[in-house]
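Colleague: A predicted structure for the sequence below; I have some questions about it.
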Amino acid sequence: MRSLLVTGGAGFIGANFVRLWARERPADRITVLDALTYAGNRANLANVKAELVVGDIRDEALVDQLLASREVDTIVHFAAESHVDRSISGPDAFVETNVVGTHALLKAARRAWLGDGARRPHRFHHISTDEVYGTLGPEDPPFTETTPYAPNSPYSASKAASDHLVRAYHHTFGLETTTSNCSNNYGPFQFPEKLIPLFLLNALEGRPLPIYGDGMQVRDWLHVEDHCRGIMAVIDRGRPGETYNIGGGAELPNLVVIDTLCRAIDDAFAADPSLTRRFPDAPAARGLPTASLKTFVADRPGHDRRYAIDCSKARDELGYAPRHDFASGFAQTVAWYLANEPWWRAIRDGSYRAAA
């Protein structure tokens, strides 16, 4: 039986992880530590067997208390500022949360598990991103775990710094750490500032779909449940001190994803007349193509052109393989947002913050 402390567990990927772990390992104890900033949402953990503690990962006294009182043996560290656009307009928060916050957790973990000359069984798993590796050219091979770091945004630079701290605490102090670097996630509960939920909800409300540059930036798309299963595999079977890349095997230009989304919405309205009543502002409600909302805007500064993940190490060592291809995972995602309007309406109108 494990006792987990999941930081950022009320956010998108963290909540999906908590839900999956609680469903498949109900005997384990899960404590979620989340500051409930704008992207954290109590509703993401509704009806899940997990304790939510509202607090900041930089609060070392709180973390010390949780590690001791819950007899935590596994930290799963999701908590992070993660939106590149926000890191450009306000990088300070990214350094505070992603660098200072990660260091505070590492110090607390070292005290709890390696203090007083003792060595208690433990694992500190750190979730990172493929963005730390920088950008790829059209013909470059995918990122591997040995690709040199070359972050190009304040967000990716802050994640790179946190990765290095985790590595250092393993090599210097013997803390049993693992790190996973993932590609672009999509799926249920994603905060609608990221491409797929933002464009989906904009389309339902008849708002523009703003496409950076020419829209041909390439990303590897990873269904969030596949990512969470990959994290579980790293925690269970990953070697301490190692890094594992987790990808979805779906390398697509943003414009292809957007066009797929537009067609999916048009098809959904054609198949379900009730959507016209629910979303009268959508072009599809008036028989117009959703693609008519596409609007090309100036590219953002430092926008990486291509990411691609080689996850053969995770496959060979851990048995990881994504269960969702993009077509099926994307269809499930669209269906989830259409079926969970109250969840995203509360975010759009800000009422979800009342419960923070």
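Modeller: Okay, I see it. These figures come from a predicted structure and were not determined experimentally.

Colleague: CA atoms for contacts and neighbours, from now on please.
Modeller: Will do.

Colleague: ok, the closest residue to Val166 other than its chain neighbours to Ile347 distance?
Modeller: Nearest in space to Val166, with sequence neighbours left out and distances taken as CA to CA, 6 or more residues apart in numbering, is Thr177 at 6.8 Å. To Ile347, Thr177 is 35 Å away according to CA to CA, to the nearest Å.

Colleague: who's more crowded, those two?
Modeller: Ranked by neighbour count (other CA atoms under 10 Å), Thr177 and Ile347 place Thr177 first, with 26 against 16.

Colleague: Next, find the distance separating Arg306 from Pro121.
Modeller: For Arg306, the distance to Pro121 (CA to CA) stands at 39 Å.

Colleague: coming back round to it: now do the contacts for the residue nearest to Val166.
Modeller: 123-126, 166-167, 169-170, 240-242 (CA atoms under 8 Å, 6 or more residues apart in numbering).

Colleague: repeat that for 6 Å
Modeller: For Thr177, the contacting residues are 123-125, 170, 240-241, by CA atoms under 6 Å, 6 or more residues apart in numbering.

Colleague: more crowded one of Arg306 and Pro121?
Modeller: Arg306 (21 against 11).

Colleague: Measure how buried the nearest residue to the more buried one once chain neighbours are set aside is and give me the count.
Modeller: Leaving aside its sequence neighbours, Arg306 sits nearest to Val218 (CA to CA, 6+ apart; 4.5 Å). Around Val218 there are 23 other residues, counting by other CA under 10 Å.

Colleague: Spell out which residues sit in contact with Val218, please.
Modeller: With contact taken as CA under 6 Å, 6+ apart, Val218 is in contact with 252-253, 306.

Colleague: Let me know the distance separating it from Glu205.
Modeller: Distance, Val218 to Glu205, by CA to CA: 27 Å.

Colleague: got another, please set it beside the one above:
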Amino acid sequence: MKILVTGGAGFIGSAVIRHIIQNTQDSVVNVDKLTYAGNLESLEQVASNERYAFEHVDICNRAELDRVFAKYQPNAVMHLAAESHVDRSITGPAAFIETNIVGTYTLLEAAREYWNGLDSDVKEAFRFHHISTDEVYGDLPHPDEQEGELPLFTEETSYSPSSPYSASKASSDHLVRAWLRTYGLPTIVTNCSNNYGPYHFPEKLIPLVILNALEGKPLPIYGEGDQIRDWLYVEDHARALYKVVTEGKVGETYNIGGHNEKQNIEVVETICSILDEIRPKATQYAEQITYVTDRPGHDRRYAIDSTKMKNELNWIPEETFETGLRKTVQWYLDNSQWCTRVQDGSYQRERLGTLEVEGNQ
């Protein structure tokens, strides 16, 4: 196969590309705008491979997308390009509307025109795989709100997004399904839980805490830190996504989770414990934990039921939270120069996503 991956220089996209090039015989075309969160250093292991190609293209640019489709003639699209940080979406929602909604629409139309021109057998095999998030579902009951067995997100859970980010991703999901229903474009949607692992841009919780801890900076916990997330190691997610694009059924949705529900405070304390062990200092890292005002509209709990992935596609995560997190902490210890370069003055781990604006305290 030849697979066109959008957002391939990002965190999850680069993991997908590394997996494909290193574990299959397929070819990859990486289409990426290279925003602040996209970095080609994440692909150095595969960049010289003859089965890999890079195109510096914005998915909102229809003419460039048409050129890429015509040049490479892909058999499938894996659409990962997205603005993805909730805090940034609160501070500046416009970029999320543009990339996640308008960009997805533009890509769908380019793919549809290309797909319509294919020979029947190639057309039948083509897939458009849209990668989304569990945040489109809103939040679930928290253990302190409900006794007994707590519900999980399934593929049938109704959408109820809370943030500009999740609302924009929900919109893109609806567009993808509409292009299947109306135009017949063979689409598949996946919704995943919180990813973590190597090459994660340090605006997200786990890399931010690791780097702040090492630099002696405060480790910010939103609210009481009791928000629950299901954590998925990024390389497990990459394997799952490849399973879906190669074996998944057109029109289906697949939820991909790590089976690791943890409160945010648990995650931070575990990172501190690992660092106490492998990079000890005079004081305990947990002493740097500080509590800050919560994020506006913060969802309290996410948790995914991945039964469909297990039963239909024979996928389960290989990493436990403990093994994956230890690998992640060690990677950041070993790759401090990457961390410094990707921030490069554009972001220094400052707090984003508050409702305060200049002149309005």
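Modeller: Cool, the structure landed. From a predicted model like this one, the values you see are computed outputs, not experimental measurements.

Colleague: Report the TM-score for the pair.
Modeller: The TM-score (TM-score structural alignment, normalised by the length of structure 1) is 0.92; 335 aligned residues with a CA RMSD of 1.5 Å.

Colleague: Please tell me how far the residue nearest to Arg306 of structure 1 sits from Phe143 of structure 1.
Modeller: 13 Å.

Colleague: One more: Asp310 of structure 1?
Modeller: Distance from Asp310 of structure 1 to Phe143 of structure 1, counting by CA to CA: 6 Å.

Colleague: Who has more neighbours out of those two?
Modeller: Remark: of Asp310 of structure 1 and Phe143, Phe143 carries more neighbours, 21 against 18, as counted by other CA under 10 Å.

Colleague: what residue of structure 2 takes the place of the more buried one?
Modeller: Using TM-score structural alignment, the equivalent of Phe143 of structure 1 in structure 2 is Phe153.

Colleague: Pretty sure that match sits against Tyr302.
Modeller: No. Counting by CA atoms under 6 Å, Phe153 of structure 2 sits too far from Tyr302 to count as a contact (7.5 Å).

Colleague: what sits against the residue in structure 2 sticking out farthest from the centre?
Modeller: The centre of structure 2 is farthest from one residue, Ala282, which by CA atoms, centre = their mean lies 35.8 Å away. Listed by CA under 6 Å, 6+ apart, Ala282 of structure 2 has no contact partners.

Colleague: Provide the secondary structure category for it.
Modeller: In terms of secondary structure, Ala282 of structure 2 is coil; the call rests on DSSP: H, G, I helix; E, B strand; the rest coil.

Colleague: From Leu333 of structure 2, how far off is it?
Modeller: In this view, Ala282 of structure 2 and Leu333 of structure 2 are 18 Å apart by CA to CA.

Colleague: and Leu65 of structure 2, that's in a helix?
Modeller: Yes. Leu65 of structure 2: assigned to a helix according to three-state DSSP.

Colleague: Tell me, how many residues neighbour the aligned residue in structure 1 for it?
Modeller: Counting by TM-score structural alignment, Leu65 of structure 2 lines up with Val63 in structure 1. A count of nearby residues for Val63 of structure 1, using other CA under 10 Å, gives 22.

Colleague: Now do the strands in structure 2.
Modeller: Taking DSSP state E, the strands of structure 2 run over residues 2-6, 27-32, 52-56, 76-79, 127-133, 187-192, 194-196, 219-222, 228-233, 253-256, 261-263, 289-292.

Colleague: Of all those strands, which one is nearest Trp315 of structure 2?
Modeller: When those are compared by CA to CA, strand 253-256 sits nearest Trp315 of structure 2, at 9.2 Å.

Colleague: which residues of structure 1 does that closest one align to?
Modeller: When structure 1 is aligned by TM-score structural alignment, the counterpart of strand 253-256 of structure 2 is residues 243-246.

Colleague: quick one: contacts of that stretch?
Modeller: The contact list for stretch 243-246 of structure 1 (CA under 6 Å, 6+ apart) reads 178-182, 311, 314.

Colleague: what's the answer for stretch 114-127 of structure 2, then?
Modeller: Contact partners of stretch 114-127 of structure 2, identified using CA under 6 Å, 6+ apart, comprise 75-76, 186-187.

Colleague: so can I have a markdown table of these showing distance to Val245 of structure 2?
Modeller: Output for the contacts of stretch 114-127 of structure 2, formatted as a markdown table (distance: CA to CA, whole Å):
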| residue | distance to Val245 of structure 2 |
| --- | --- |
| Asn75 | 10 |
| Ala76 | 8 |
| Pro186 | 11 |
| Thr187 | 10 |
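
Colleague: gap between Val29 of structure 2 and Arg181 of structure 2?
Modeller: Distance, Val29 of structure 2 to Arg181 of structure 2, using CA to CA: 27 Å.

Colleague: Just want to know which of the two has more residues nearby.
Modeller: Shown here are Val29 of structure 2 and Arg181; by other CA under 10 Å, Val29 has more neighbours (23 against 13).

Colleague: is it true that that one touches Thr6?
Modeller: No. Using CA under 6 Å, Val29 of structure 2 makes no contact with Thr6, being 8.3 Å away.

Colleague: returning to what we had before: need the overlap of contacts for Val218 and Phe143 of structure 1.
Modeller: Shared contacts of Val218 of structure 1 and Phe143 (CA under 6 Å, 6+ apart): none.
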